[in-house]
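>>> Quick one, structure for this:
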Amino acid sequence: MTFEPEVRERLERDAKQIIGRYPKPRSALLPLLHLVQSEEGHVSQDGIEFCAEQLGITPAQVTGVSTFYTQYKHEPVGEFHVGVCINTLCAVMGGDQIWNELTEHTGVGHDEATPDGKVSLERIECNAACDFAPVMMVNWEFFDNMTPEKAKQLVDDLRSGKEVLPSRGPNKLCSWKDASRVLAGFPDGRAHEGVQAGPESLRGLELAKQRGWQAPSADTGGAAPEEPVRPGEITDPPPNEPGKPIGGDVKPGSQEGRNQ
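This next block holds a predicted model:
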């Protein structure tokens, strides 16, 4: 199956705009993959061949890139693609339990979609939002401080058509295809909606303001003033002495001290 003429014409027009943003055409491969994914919901063989034609490279080269990055799907996913972070902090805060209960609740596993095509699930290694752990995402929008109960209610609401609002970001969820088009470089005009950064992310900045901390001056090379450590506060260990391995004096090639 190939793209219909009107679809191909539209894709070629968008591809030309994307490629024009880069000094070398091949640099446009990542957004082009998002573009074809926004059309079909996944990167099909037709999409791979389209990208190769537009950039003057081989389908094998496109495939090598598209299979490396997990944001590109090679099988259809749901209208709402739900990611559950199972990396270290989210896992110990409940991410593993959320994943286990959610897969049992929906009957689908990693990169699989429910029979109605509404929801698909993905195990994500990190959502880059550790201060809100455990975190989930729907079409790359954040859902913070989740629990198994909240996660199951979320997918039930998505499948039933209820309006669902992310914890931060836009005031409404877009579809998986629309999210892919935004990632291709075509903004939907909603980047400044909703909460941009939660209180947890801003605590360090607020603390610096309260204590008058400033970054060292790049011009003078001067260091920012240090505040005395209060009793009970933990300081960083002293840096390792230059020229010495972390484990102390060990023979080259020795495993001694590796786990110290």
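>>> Please make it C-alpha for all contacts and neighbour counts, starting now.
Fine.
>>> ranges for the strands of the stretch 1-150 of the chain?
Here the stretch 1-150 of the chain has its strands, by DSSP state E, counting those that start in this stretch, at 80-85, 112-113, 119-124, 136-138, 141-143.
>>> As JSON lines, the ones you listed with distance to residue 103 would be great.
Formatted as JSON lines, the strands of the stretch 1-150 of the chain follow (distance: least, C-alpha to C-alpha, whole Å):
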{"stretch": "strand 80-85", "distance to residue 103": "10"}
{"stretch": "strand 112-113", "distance to residue 103": "10"}
{"stretch": "strand 119-124", "distance to residue 103": "8"}
{"stretch": "strand 136-138", "distance to residue 103": "14"}
{"stretch": "strand 141-143", "distance to residue 103": "18"}
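>>> for the ones you listed, which one sits closest to residue 39?
Nearest to residue 39 among the strands of the stretch 1-150 of the chain is strand 80-85 (15.1 Å), distances taken as C-alpha to C-alpha.
>>> tell me what the closest one is packed against?
strand 119-124, strand 136-138 (3 or more C-alpha pairs under 8 Å, 6 or more residues apart in numbering; DSSP states H and E).
>>> Just name the most buried of the ones you listed.
Mean neighbour count (mean count of other C-alpha atoms under 10 Å) peaks for strand 136-138 among the helices and strands packed on strand 80-85, with a mean of 26.
>>> and for comparison, fold this next one:
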Amino acid sequence: MEFTQFHPTSLAAGPTQTRRPLISEAVRGAGAPLVLENGERFTKELAPRDVVSRAIAAQLKAGHQVYLDGRHFKGRPFSARFPAITKACHAAGLDPDTQRLPVKPAMHYHMGGIAVDHHGRSSLPGLWANGEVACTGLHGANRLASNSLLEALVCGKWIAEDIDAHSTPFIPLSAPTPRVPFLSPTWTLNDLMEEQAGILRHEDGLRALLEKALPLARHYGPALTASFIAWAALHRTESRGSHWREDAPTSRSPQRQSWTLVDLPSA
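Prediction:
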């Protein structure tokens, strides 16, 4: 649950309450550099996603602005090369042919939480899992579009064949438990997750996140998810792929950890 990937370059403009448009790696691959407000380059644009995301996050944390500059492509301009991205930029009030694009990392994909066997079966009868939600080891610790596509195709076929070979017994559902009224906290869980369990993590921040999220976990789904991520991140005292601990920056022997709700300390 600790392996949550950030895309390095989402468009940091326009409405803040909606999903931010992603500026594809293809833009950097075509030659657009990442620069600070003074035009200075600060990282290798084609490094792995986690490396670029951390470099941008560090600059933002230091008070800088980060931009993707696609104004100087040779031959065709930005709008001709990337019409769909250009449309998203225009919707945010920006012209990528004449303006630098403000960017920041954004939560992108998960690298798997549900442990499954080679048929994609979980420990819950009748539940199969595949892709970003499944913990198969095929993603590794840093998702790439290519290996997730291969996993979906290959494992998807195996899972479909296994489902066809099974007849899952009907399990009657009991009446749902009445929902406990939930009072929104004064703090925002999204902001707290970004600050304490985002790209750059530290033991103190993860513990602070758990102290606030865990008491709400049994009544509020997002707080439960946040608690699982923070708990797993707190107990992986190393840095690997998308999981980066500032207080434990080196990797050690590969390991897989499994957590259940009963493992979490009671609120």
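>>> TM-score for these two?
Scored against TM-score structural alignment, normalised by the length of structure 1, the superposed chains reach a TM-score of 0.24; 107 aligned residues with a C-alpha RMSD of 6.4 Å.
>>> returning to what we had before: could you redo the helices and strands packed on strand 80-85 of structure 1 as a markdown table and give each row distance to residue 106 of structure 1?
Converted to a markdown table, these look like this (distance: least, C-alpha to C-alpha, whole Å):
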| stretch | distance to residue 106 of structure 1 |
| --- | --- |
| strand 119-124 | 9 |
| strand 136-138 | 15 |
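>>> Would you mind saying which of these lies nearest residue 204 of structure 1?
strand 136-138 (23.3 Å).
>>> Please name every helix or strand in contact with the closest one.
strand 80-85, strand 141-143.
>>> Could you say which of those is packed most deeply?
With neighbours defined as mean count of other C-alpha under 10 Å, these peak in mean count at strand 80-85, which reaches a mean of 26.
>>> Look up how far residue 35 of structure 2 lies from residue 78 of structure 2.
17 Å (C-alpha to C-alpha, to the nearest Å).
>>> ok, back up a step: with distance to residue 153 of structure 1 added, can I get the helices and strands packed on strand 136-138 of structure 1 in JSON lines?
Shown next, in JSON lines, are these (distance: least, C-alpha to C-alpha, whole Å):
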{"stretch": "strand 80-85", "distance to residue 153 of structure 1": "13"}
{"stretch": "strand 141-143", "distance to residue 153 of structure 1": "12"}
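>>> Could I get the buried residue list for the helix or strand harbouring residue 51 of structure 2?
Using DSSP states H and E, residue 51 of structure 2 sits in helix 49-61. Under the neighbour-count criterion of 16 or more other C-alpha atoms under 10 Å, helix 49-61 of structure 2 has 49, 50, 51, 52, 53, 54, 55, 56, 57, 60 buried.
>>> From those residues, pick the one nearest residue 164 of structure 2.
Of the buried residues of helix 49-61 of structure 2, the one sitting nearest to residue 164 of structure 2 (C-alpha to C-alpha) turns out to be residue 49, at 37.6 Å.
>>> Look up how far residue 6 of structure 2 lies from the closest one.
7 Å.
>>> Make sure residue 153 of structure 2 is indeed in a helix.
Yes - assigned with DSSP: H, G, I helix; E, B strand; the rest coil, residue 153 of structure 2 falls within a helix.
>>> For burial, what's the neighbour tally of it?
13 (other C-alpha atoms under 10 Å).
>>> Could you list every helix and strand that the biggest strand by length in structure 2 packs against?
Assignment by DSSP state E gives strand 101-110 as the longest strand of structure 2. With contacts taken as 3+ C-alpha pairs under 8 Å, 6+ apart, strand 101-110 of structure 2 sits against strand 4-11, helix 49-61, strand 66-68.
>>> before we move on, back to that, just the buried residues of helix 49-61 of structure 2 now: which is nearest residue 192 of structure 2?
In terms of C-alpha to C-alpha, no member of those lies closer to residue 192 of structure 2 than residue 57, at 15.3 Å.
>>> my guess is that closest one meets residue 66, correct?
No - using C-alpha atoms under 8 Å, residue 57 of structure 2 makes no contact with residue 66, being 9.3 Å away.
>>> related to what we said a few turns ago, after the longest strand of structure 2 comes which helix or strand?
strand 114-115.
>>> secondary structure element for residue 205 of structure 2?
Using DSSP H and E, residue 205 of structure 2 sits within helix 203-213.
>>> Identify all contacting residues around that helix.
189, 192-193, 195-197, 223-224, 226-227, 230-231, 233-234, 245, 247 (C-alpha atoms under 8 Å, 6 or more residues apart in numbering).
>>> Buried only: go through these for me.
189, 192-193, 196-197, 223-224, 226-227, 230-231, 233-234, 245.
>>> I'd like those laid out as a markdown table, including distance to residue 29 of structure 2 and secondary structure.
Output for those, formatted as a markdown table (distance: C-alpha to C-alpha, whole Å; DSSP: H, G, I helix; E, B strand; the rest coil):
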| residue | distance to residue 29 of structure 2 | secondary structure |
| --- | --- | --- |
| 189 | 34 | helix |
| 192 | 33 | helix |
| 193 | 30 | helix |
| 196 | 31 | helix |
| 197 | 29 | coil |
| 223 | 37 | helix |
| 224 | 38 | helix |
| 226 | 34 | helix |
| 227 | 37 | helix |
| 230 | 33 | helix |
| 231 | 36 | helix |
| 233 | 32 | helix |
| 234 | 35 | helix |
| 245 | 28 | strand |
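>>> closest to residue 148 of structure 2 among the residues you listed?
residue 233 (22.2 Å).
>>> after the stretch of helix or strand residue 156 of structure 1 belongs to comes which helix or strand?
Using DSSP H and E, residue 156 of structure 1 falls within helix 148-160. The C-terminal neighbour of helix 148-160 of structure 1 among helices and strands, as given by DSSP H and E, is helix 176-183.
>>> now for that next one, which elements pack on it?
Partner elements for helix 176-183 of structure 1 (3+ C-alpha pairs under 8 Å, 6+ apart): helix 29-40.
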